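*Asks:* no sequence for this one, just the structure:
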């Protein structure tokens, strides 16, 4: 059974296909014949994930899932949130986003934050959501060169190093995306069989 991931990220698609059994094959938007950009105009991860998944499902009739994720800093009223990838504006830049977040947090004692991922599955029935979070704090400065996005300034709860310093294996075992994906894959393999 083919399932569309409302993305063209080949690395992500390959990773998900490795986790699924051979009854399922995840394909990209391009492989499904969708070449246009899908807008993400909403203020919540859930609404943006639903918009992307619903768009692809409506165009193809194939079961589709989408993911929206970002970093939430309560002291900044939830920013950068759904604007995590473009927090410092266009063109998108991890370095500029990180620098802006550190600047915006200057003088704040409260530096708690969490990454959130929301996966939305659209199959013609009521949309299903699978969520994962990873709590932590924002470091005072960039530490480490691993990962991407805000990883070099995000220290996950229970650790004293940033995601930029921790090994990919550690990050994968505790990340927001891994938690949401585990719930999603369990549902797919048990609920869509």
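*Replies:* Nice, thanks for sending it over. Since the model is a prediction, treat every value here as computed from it, not as a measurement.
*Asks:* CA only for contacts and neighbour counts going forward, please
*Replies:* Noted.
*Asks:* Where does residue 67 fall, secondary structure wise?
*Replies:* strand 64-72 (DSSP states H and E).
*Asks:* Give the other helices and strands that that strand contacts.
*Replies:* strand 2-5, helix 45-60, strand 112-122 (3 or more Cα pairs under 8 Å, 6 or more residues apart in numbering; DSSP states H and E).
*Asks:* how far out from the middle of the chain is it?
*Replies:* What separates the centre of strand 64-72 from the centre of its chain is 4 Å, taken as Cα atoms, centre = their mean, to the nearest Å.
*Asks:* same thing with stretch 58-77?
*Replies:* 7 Å.
*Asks:* Give the buried residues for that stretch.
*Replies:* 62-73, 76 (16 or more other Cα atoms under 10 Å).
*Asks:* Turn the residues you listed into JSON lines, columns for distance to residue 189.
*Replies:* Below are the buried residues of stretch 58-77 laid out as JSON lines (distance: Cα to Cα, whole Å):
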{"residue": "62", "distance to residue 189": "16"}
{"residue": "63", "distance to residue 189": "14"}
{"residue": "64", "distance to residue 189": "15"}
{"residue": "65", "distance to residue 189": "14"}
{"residue": "66", "distance to residue 189": "17"}
{"residue": "67", "distance to residue 189": "18"}
{"residue": "68", "distance to residue 189": "22"}
{"residue": "69", "distance to residue 189": "23"}
{"residue": "70", "distance to residue 189": "26"}
{"residue": "71", "distance to residue 189": "29"}
{"residue": "72", "distance to residue 189": "30"}
{"residue": "73", "distance to residue 189": "34"}
{"residue": "76", "distance to residue 189": "39"}
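*Asks:* Excluding chain neighbours, give the residue nearest to the residue nearest in space to the middle of the chain in space.
*Replies:* Centroid check for the chain by Cα atoms, centre = their mean gives residue 69 as the closest residue, at 3.3 Å. Using Cα to Cα, 6 or more residues apart in numbering and skipping residues adjacent in sequence, the residue nearest residue 69 is residue 117, 4.2 Å away.
*Asks:* Checking my notes, residue 11 in a strand, right?
*Replies:* No - counting by DSSP: H, G, I helix; E, B strand; the rest coil, residue 11 is not part of a strand but helix.
*Asks:* One more to weigh against that first structure:
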């Protein structure tokens, strides 16, 4: 089975390729010659995932899945949420985003946060969604140089290290994207059985 993962983010692609079973060949947007910016104009994480999957299906006529992920911080009323990638501006700079987050949380004792990923799968004429959540907290400073995005300041519940300090395998086991992908994979495997 070939399926397109609607992303230009090679870090995300690598992360997901490690989880998807051998029988599924994962293609990126580059592989289908989609170099345009896929719209993400919805006000929810789920809305963005659905919008991206629908866009690829309509314009490229391939089975695909798209994800959207946001970091939701309790003390900031769920910010940055759907705007996580552009939190500090349209340049989508992780360093700027982390700095803005730490500045906004400077005087907060409540550091509770969660990463949330929603995957929208467009298969044939049907659309399915899968949600993965990883709860944790925001650290007061950056730790580690692995991962990407907010990983250096996010520590999952029960862990003493940030996502940027643990291995990709460990992150995939406990992380939001890993959880959503596992649901997607289970669903795809159930189709093979039929």
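*Replies:* Structure's in. What do you need? Since the model is a prediction, treat every value here as computed from it, not as a measurement.
*Asks:* picking up where we left off before, quick one: the residue nearest to the centre of structure 1 and residue 120 touch, right?
*Replies:* No - assessed by Cα atoms under 8 Å, residue 69 of structure 1 is found out of contact with residue 120, at 11.4 Å.
*Asks:* Tell me which residue lies farthest from the centre of structure 1.
*Replies:* Distance from the centre of structure 1 peaks at residue 107, with 28.5 Å (Cα atoms, centre = their mean).
*Asks:* Distance check, it against residue 84 of structure 1.
*Replies:* Using Cα to Cα, to the nearest Å, we find residue 107 of structure 1 at a distance of 21 Å from residue 84 of structure 1.
*Asks:* Now do the strands in structure 2.
*Replies:* For structure 2, the strands defined by DSSP state E cover 2-5, 25-27, 64-73, 80-81, 112-123, 126-138, 154-156.
*Asks:* got CSV for the ones you listed, with distance to residue 186 of structure 2 too?
*Replies:* Putting those into CSV (distance: least, Cα to Cα, whole Å) gives the following:
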stretch, distance to residue 186 of structure 2
strand 2-5, 15
strand 25-27, 15
strand 64-73, 14
strand 80-81, 27
strand 112-123, 13
strand 126-138, 11
strand 154-156, 24
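*Asks:* just the ones you listed: most buried one?
*Replies:* The highest average neighbour count among the strands of structure 2, using mean count of other Cα atoms under 10 Å, belongs to strand 154-156 at a mean of 26.
*Asks:* who are the neighbours of it, in terms of helices and strands?
*Replies:* With contacts taken as 3+ Cα pairs under 8 Å, 6+ apart, strand 154-156 of structure 2 sits against strand 126-138.
*Asks:* same for the strand it packs on, what does it pack against?
*Replies:* strand 112-123, strand 154-156, helix 176-193.
*Asks:* Next, the angle strand 64-73 makes with that strand.
*Replies:* 30 degrees (axes from the mean of the first three to the mean of the last three Cα atoms, to 10 degrees).
*Asks:* how close does the strand holding residue 67 of structure 1 sit to structure 2?
*Replies:* Strand 64-72 of structure 1, aligned to structure 2 and superposed, deviates on average by 0.7 Å (mean Cα distance after the TM-score superposition for structure 1).
*Asks:* just checking, residue 86 of structure 2 touches residue 92?
*Replies:* Yes - here residue 86 of structure 2 reaches residue 92: they are 4.8 Å apart, a contact under Cα under 8 Å.
*Asks:* thought residue 134 of structure 2 was touching residue 154?
*Replies:* No - with contact defined as Cα under 8 Å, residue 134 of structure 2 does not count as touching residue 154 (10.1 Å).
*Asks:* Show the contacting residues for the aligned residue in structure 2 for residue 104 of structure 1.
*Replies:* Aligned by TM-score structural alignment, residue 104 of structure 1 pairs with residue 104 of structure 2. Contact analysis of residue 104 of structure 2 by Cα atoms under 8 Å, 6 or more residues apart in numbering lists residue 76.
*Asks:* what separates residue 104 of structure 2 from residue 72 of structure 2, distance-wise?
*Replies:* According to Cα to Cα, residue 104 of structure 2 stands 13 Å off from residue 72 of structure 2.
*Asks:* Equivalent analysis for residue 2 of structure 2, please.
*Replies:* Residue 2 of structure 2 is 33 Å from residue 72 of structure 2, where distance means Cα to Cα.
*Asks:* How about residue 52 of structure 2?
*Replies:* 21 Å.
*Asks:* now residue 3 of structure 2
*Replies:* Counting by Cα to Cα, the separation of residue 3 of structure 2 from residue 72 of structure 2 is 29 Å.
*Asks:* cool, and residue 16 of structure 2?
*Replies:* Going from residue 16 of structure 2 to residue 72 of structure 2 by Cα to Cα gives 22 Å.
*Asks:* quick one: what's aligned to residue 77 of structure 2 in structure 1?
*Replies:* Residue correspondence to structure 1 (TM-score structural alignment): residue 77 of structure 2 is matched to residue 77.
*Asks:* Repeat that for residue 135 of structure 2.
*Replies:* Using TM-score structural alignment as the criterion, residue 135 of structure 2 maps onto residue 135 of structure 1.
*Asks:* Perfect, I'm done here.
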